[in-house]
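[1] My questions concern the predicted model and sequence given below.
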Amino acid sequence: MKDKIVLNNMEFYGFHGVYEYERELGQRFYVDLEMTLDLSTAGETDTLEDTLDYVSVYNKVKNVLENTKFKLLEALVQHIADTVLSFSLVQEVAVRVRKQVMPIPGHFNIVQVEITRERKS
């Protein structure tokens, strides 16, 4: 199956990071989702009930980003993947999360963590 719904560059303000100041002050996080699912029925019926309601996906991801705290981006990304896989139609999800402010000496634009997870049988 190669059908996908992609949500790119969703922007949220969250309180995640290893350092206490990151969890207190917060910062912007950017999220991409690439969800693999069967869209053939929705393509034929043209009804929302036969597809993934990506407004619901957005709202659940927003809740994770804005109402939880993680020290590691890896844990945040895993939690987002688990949340997206809770939608029964989603068979696989690739999650990318970026942030711009890092306590790292040096010059670069972003740090990003990306994972791909499949629904367990």
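    Yep, that arrived.

[2] rest of the way, CA atoms for contacts and neighbours
    Fine.

[3] All the strands of this structure, in order from the start?
    4-14, 27-36, 92-99, 111-118 (DSSP state E).

[4] export those strands to TSV and tack on distance to residue 80?
    Converted to TSV, the strands of the chain look like this (distance: least, Cα to Cα, whole Å):
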stretch	distance to residue 80
strand 4-14	13
strand 27-36	9
strand 92-99	7
strand 111-118	10
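
[5] how about those strands in CSV, adding mean neighbour count and distance to residue 63?
    Converted to CSV, those look like this (neighbours: other Cα atoms under 10 Å; distance: least, Cα to Cα, whole Å):
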stretch, mean neighbour count, distance to residue 63
strand 4-14, 16, 10
strand 27-36, 20, 13
strand 92-99, 21, 15
strand 111-118, 15, 19
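
[6] try it against this one:
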Amino acid sequence: MAKHTIEVNGIKCYSFHGCLVEEEKIGGHYTVNVSIVTNFEKSFKSDELKDTVDYVSINAIVKSEMDIRSKLIEHVGHRIIKRLKQEIKGIQSSKVKIIKHTPPIGGDVDDVAIIIEE
């Protein structure tokens, strides 16, 4: 069986996640990448959007969940994965990577990230 993957990469968000009070008030830059394994066979034949996963839906779910404050990006990532499974038909597996740029961890660090695969 062929493996068919849709990726939506580089979803830019400004969100207010973090355990520090400053993060709740100031916010920060995040990038989210989503990868979904599905089956393209129906869309190969029909050439219709209704027969595949719409990238707009993926982006909307990510933006919506990133707008809800959490202390941990792990928590946000879990919510994104859960909604993808609930709202998008035909997902065989999914992967979400959330990158938090310039985290306040007292060092010279570009970013931190979490990856959840289900």
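    On my side now, so go ahead. Owing to the predicted nature of the structure, the values given are computational and were not obtained by experimental measurement.

[7] TM-score for the pair, please.
    Remark: TM-score between the superposed chains equals 0.92 [TM-score structural alignment, normalised by the length of the second structure]; 116 aligned residues with a Cα RMSD of 1.1 Å.

[8] ok, back up a step: please name whichever of the strands of the first structure is nearest to residue 44 of the first structure.
    strand 4-14 (15.9 Å; Cα to Cα).

[9] Between strand 92-99 and the closest one, find me the angle.
    Counting by axes from the mean of the first three to the mean of the last three Cα atoms, to 10 degrees, strand 4-14 of the first structure points 30 degrees away from the direction of strand 92-99.

[10] The strands of the first structure: which one's closest to residue 54 of the first structure?
    Smallest distance to residue 54 of the first structure across the strands of the first structure (Cα to Cα): 8.1 Å, for strand 4-14.

[11] That closest one against the second structure, how far on average?
    Superposing on the second structure and averaging over aligned pairs (mean Cα distance after the TM-score superposition for the first structure), strand 4-14 of the first structure comes out at 0.6 Å.

[12] Which residue range of the second structure does that strand align onto?
    Here strand 4-14 of the first structure aligns to the second structure at residues 5-15, judged by TM-score structural alignment.

[13] quick one: the matching stretch to chain centroid distance?
    Using Cα atoms, centre = their mean, to the nearest Å, the mean C-alpha position of stretch 5-15 of the second structure is found 6 Å from that of the whole chain.

[14] Lovely, talk soon.
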